[in-house]
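Participant: Sequence plus the predicted model coming up.
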Amino acid sequence: MSYGACAVVGSGGTLRNAHHGREIDAHDAVIRFNLAPTGGEWLEAVGSRSTFRLFNGQSRSRHTLVRANTSHELLYCPFDKWLGKCILSAVSFRTSTTSTRVGVGASRPLPWLMVNPVLIWQAAQLQHAHGGRHVRMVSTGLLGVVLALAMCETVSLYGFGNQSAAAALATGVSASTCGHYWECSRNQSRYFGGKAGYHDWKAQWRVVQHFVDAGAVRFVGNSL
């Protein structure tokens, strides 16, 4: 598969009051993640089109909670050095046939496609090369950026947070920035402060910034 212009739409809280919806939907392909909502009240902010939606192991069992309007749904293979585990994880999950939200999206089969484990491994190696800790898993967000670089002529990023959020918190600038544009259970700066959980967000940011500096991808407006 190959595309011209691609939009990779992150879940950062700065998209909460954005007006990128029409611009995002105008791309040849749109990549989104996990359970990030589209359309409806979020139409103006993030649009409604989805060409690919990447799921991690935690969110894939709840994939029917999002609109059934994607062309493909990709199964995010858990980062593991054993290829067999990745394959077993993929084949154990059946194709979705309906949406649990009546009237939200058309009921139709949604095939699961497994992301190539080699691509995931390469993304992890790239993160490690930028100071990432080996025990941290690659996020679906970084994987989506790498996937877009592999199949798109141009890549635009929306809603990807950065380390400036943590620094700005001290001045109150980002104190009200939600972790996700659709919910505010935690502040975005928490992703860059203290323990990072499963992911190394600081290393991920260094990788993304490397792509930007190299001219491979571009950030759009105030969507950081």
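Facilitator: Everything's here; your move.
Participant: from here on, contacts and neighbour counts on C-alpha atoms
Facilitator: Will do.
Participant: quick one: the helices in this protein?
Facilitator: 21-25, 43-46, 83-91, 117-129, 140-151, 164-169, 201-213 (DSSP state H).
Participant: With distance to residue 70 and mean neighbour count as added columns, please give the ones you listed in TSV.
Facilitator: Formatted as TSV, those follow (distance: least, CA to CA, whole Å; neighbours: other CA atoms under 10 Å):
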stretch	distance to residue 70	mean neighbour count
helix 21-25	12	18
helix 43-46	15	22
helix 83-91	19	15
helix 117-129	22	18
helix 140-151	15	20
helix 164-169	31	17
helix 201-213	25	19
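Participant: Let me have those in JSON lines, adding distance to residue 177 as columns.
Facilitator: Compiled in JSON lines, the helices of the chain are given as follows (distance: least, CA to CA, whole Å):
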{"stretch": "helix 21-25", "distance to residue 177": "19"}
{"stretch": "helix 43-46", "distance to residue 177": "15"}
{"stretch": "helix 83-91", "distance to residue 177": "35"}
{"stretch": "helix 117-129", "distance to residue 177": "26"}
{"stretch": "helix 140-151", "distance to residue 177": "19"}
{"stretch": "helix 164-169", "distance to residue 177": "8"}
{"stretch": "helix 201-213", "distance to residue 177": "17"}
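Participant: wait, which of the ones you listed is closest to residue 52?
Facilitator: helix 140-151 (9.1 Å; CA to CA).
Participant: So which residue is smack in the middle of the protein?
Facilitator: residue 141 (3.4 Å; CA atoms, centre = their mean).
Participant: Grab the nearest non-local neighbour of it.
Facilitator: Spatially, and ignoring its direct neighbours in sequence, residue 141 is nearest to residue 10 (6.5 Å; CA to CA, 6 or more residues apart in numbering).
Participant: for comparison:
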Amino acid sequence: MYQTTGQTRQADEEIVKGNSTAPHVGEKRTTKIADSTKSNPGAKIKSYPTNCSTCGAETPMPVLSRKSFKKLPQWDFEDIYNQDAPPRQTTCAQSLRNSMEDEGFKKAFLPNIRLFMHKMNMSEWNRLSHFNNPFGFMEFNYDDVMASVKLMPKPKEPLLLPKSGTDRCVRCAVVGTAGILNGSKMGKEIDAHDYVFRMNGAVIKGYEEDVGNRTSVYVHTAHSITSSVYLLRKYGSTSVPNDEGIKYVLIPEGMRDFNWLEGLFKRERITAGPYKNSRPWTFYGGQYNETRFYVLHQDFLRYVRNRFLKSSHLNDSYWAIVRPTNGAFTVFLALQTCDTVSAYGFMTEDYMKYSNYYVETHVKTNVIFYANHDYILEKNLWKTLHDSKILKLYQRT
């Protein structure tokens, strides 16, 4: 189920390397640099050194095109990630870090994976430029992206701290938007956690009995934060969660997100892309504060895909749009930052009994499967993690 890794070194801001095997396929992938000129004879792409510390430390490498690859390219540094040392220490007896028994998960899990973006040198840019977004900067222009990266404040970590006067455990609930929550009456149980994560169209008003009313961390993209209120207005949505002191976490899924970030950090209207002239800070209900704003690192996003959710659809012609859902990234963010995690509103084995979203209370709708996500792979993973006691998955039956 999980992709295991080799030996790791413990050092400050270290890089580790492991095998590149698909987690759900018994056949091992070869780890080599893809020759893009075979699938696109017109592409003039040079070979890059396999040791990424020498991947052009002075200037940006030539831009790679997704069209040059018929499926996900496998570089020999595919499973190399930045890590921060040391990982958060915990005395919580129930902590995942202290009670992990699933050997497969234990080998795949990196407790100190780099979670958030900050500054970046040219070597890092060139390494990450081999990966498609949101896992890297393939097809992106260095100056366009760095315009926002250079503005990013140093993340204030850890993301969450134990509540004072408790047993020092950080207990978290991650609340998805699935219809299984409709009529669940899980609101009080959700709000009883130390912290509550939500994502996307997290409509709360009118649904508190089922989904709770607290939000500590809201995970989003530029697209989800701009479209959620508009698309869900008929269900009572007026704003994304904006609790006092809330922390916002952005998934940089495309160039439009870096345009968004530049406008946000400069507090100026966006000058390019689909949100041109928008004022991004106005979408956070008056709670935007750069000391409580985080941008997920490409290494973390790729780690989640490679080690836990490596879909077989990455071998298809549309491989470049295939990625875990925002909900999946949020679950793993919680697993990295909390001692215990409970997941509500995620797909379960009996998902066909429920509407697509919990806000759809009057008409039974069908779950929509979009091509860019492997929902069945995610459903199976949540059940496996639940059965292994790595998280607690809310299931109606």
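Facilitator: Received, thanks. For clarity, every value in this text was computed on a predicted model and none was experimentally measured.
Participant: What would you report as the TM-score here?
Facilitator: Overlay of the two chains. TM-score (TM-score structural alignment, normalised by the length of structure 1): 0.75; 198 aligned residues with a CA RMSD of 2.8 Å.
Participant: Name the residues of stretch 38-56 of structure 1 that are buried.
Facilitator: 38, 42-56 (16 or more other CA atoms under 10 Å).
Participant: which residue in structure 2 lines up with residue 23 of structure 1?
Facilitator: Using TM-score structural alignment as the criterion, residue 23 of structure 1 maps onto residue 189 of structure 2.
Participant: OK, contacts around that match?
Facilitator: residue 212 (CA atoms under 8 Å, 6 or more residues apart in numbering).
Participant: Show me how far stretch 135-150 of structure 1 is from its chain's centre.
Facilitator: 8 Å (CA atoms, centre = their mean, to the nearest Å).
Participant: contacting residues around that stretch?
Facilitator: Contacts of stretch 135-150 of structure 1 (CA under 8 Å, 6+ apart): 6, 8, 10, 31-33, 54-56, 76, 79, 119-120, 123-124, 127, 155, 197-200, 204, 208, 216-217.
Participant: count of neighbours near residue 190 of structure 1?
Facilitator: 15 (other CA atoms under 10 Å).
Participant: Look up the closest residue to it, ignoring the ones flanking it.
Facilitator: For residue 190 of structure 1, the spatially nearest residue (CA to CA, 6+ apart) is residue 166, at 7.2 Å.
Participant: if I read this right, that neighbour contacts residue 189, doesn't it?
Facilitator: Yes: using CA atoms under 8 Å, residue 166 of structure 1 is in contact with residue 189, at 4.5 Å.
Participant: residues shared between the contacts of those two?
Facilitator: With CA under 8 Å, 6+ apart as the test, residue 166 of structure 1 and residue 189 both reach residue 174.
Participant: which residues touch residue 53 of structure 1?
Facilitator: Contacts of residue 53 of structure 1 by CA under 8 Å, 6+ apart are 31-34, 70, 72-74.
Participant: With residue 154 of structure 1 instead?
Facilitator: 4-6, 216-217.
Participant: can you rerun that using 7 Å?
Facilitator: 4-6, 217 (CA atoms under 7 Å, 6 or more residues apart in numbering).
Participant: related to what we said a few turns ago, closest to residue 224 of structure 1 out of the helices of structure 1?
Facilitator: Comparing the helices of structure 1 by CA to CA, helix 164-169 comes nearest, at 9.0 Å.
Participant: will you turn the contacts of residue 53 of structure 1 into JSON lines that also has distance to residue 161 of structure 1 and neighbour count?
Facilitator: Below are the contacts of residue 53 of structure 1 laid out as JSON lines (distance: CA to CA, whole Å; neighbours: other CA atoms under 10 Å):
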{"residue": "31", "distance to residue 161 of structure 1": "16", "neighbour count": "24"}
{"residue": "32", "distance to residue 161 of structure 1": "15", "neighbour count": "26"}
{"residue": "33", "distance to residue 161 of structure 1": "14", "neighbour count": "23"}
{"residue": "34", "distance to residue 161 of structure 1": "16", "neighbour count": "25"}
{"residue": "70", "distance to residue 161 of structure 1": "24", "neighbour count": "18"}
{"residue": "72", "distance to residue 161 of structure 1": "26", "neighbour count": "16"}
{"residue": "73", "distance to residue 161 of structure 1": "24", "neighbour count": "27"}
{"residue": "74", "distance to residue 161 of structure 1": "23", "neighbour count": "20"}
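Participant: okay, those in a markdown table with distance to residue 95 of structure 1 next?
Facilitator: Below are the contacts of residue 53 of structure 1 laid out as a markdown table (distance: CA to CA, whole Å):
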| residue | distance to residue 95 of structure 1 |
| --- | --- |
| 31 | 20 |
| 32 | 19 |
| 33 | 18 |
| 34 | 16 |
| 70 | 14 |
| 72 | 11 |
| 73 | 10 |
| 74 | 11 |
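Participant: Narrow those residues to those in strands?
Facilitator: 31-33, 70, 72-74 (DSSP state E).
Participant: rewinding a little: whichever of the contacts of residue 154 of structure 1 end up buried, select them in PyMOL.
Facilitator: This is the PyMOL syntax for the buried subset of the contacts of residue 154 of structure 1, where burial follows 16+ other CA under 10 Å:
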select buried, resi 5+6+217
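Participant: The contacts of residue 154 of structure 1: which two are farthest apart?
Facilitator: Most distant of the contacts of residue 154 of structure 1, by CA to CA, are 4 and 217, 12.9 Å apart.
Participant: Strands of structure 2, start to end?
Facilitator: Here structure 2 has its strands, by DSSP E, at 15-16, 81-82, 171-175, 195-199, 217-220, 247-250, 293-295, 340-344, 392-393.
Participant: what's the last one aligned against in structure 1?
Facilitator: Alignment note (TM-score structural alignment): strand 392-393 of structure 2 is matched to residues 218-219 of structure 1.
Participant: With structure 2 overlaid, how far apart is the matching stretch on average?
Facilitator: For stretch 218-219 of structure 1, the mean deviation from structure 2 after alignment is 1.1 Å (mean CA distance after the TM-score superposition for structure 1).
Participant: who's in contact with that stretch?
Facilitator: Under CA under 7 Å, 6+ apart, the answer for stretch 218-219 of structure 1 is 155-158, 212.
Participant: before we move on, the earlier item: how close does the residue mapped onto the residue nearest to residue 141 of structure 1 from structure 2 sit to residue 82 of structure 2?
Facilitator: Taking TM-score structural alignment, residue 10 of structure 1 has residue 176 as its aligned residue in structure 2. In this structure, residue 176 of structure 2 and residue 82 of structure 2 are 28 Å apart, going by CA to CA, to the nearest Å.
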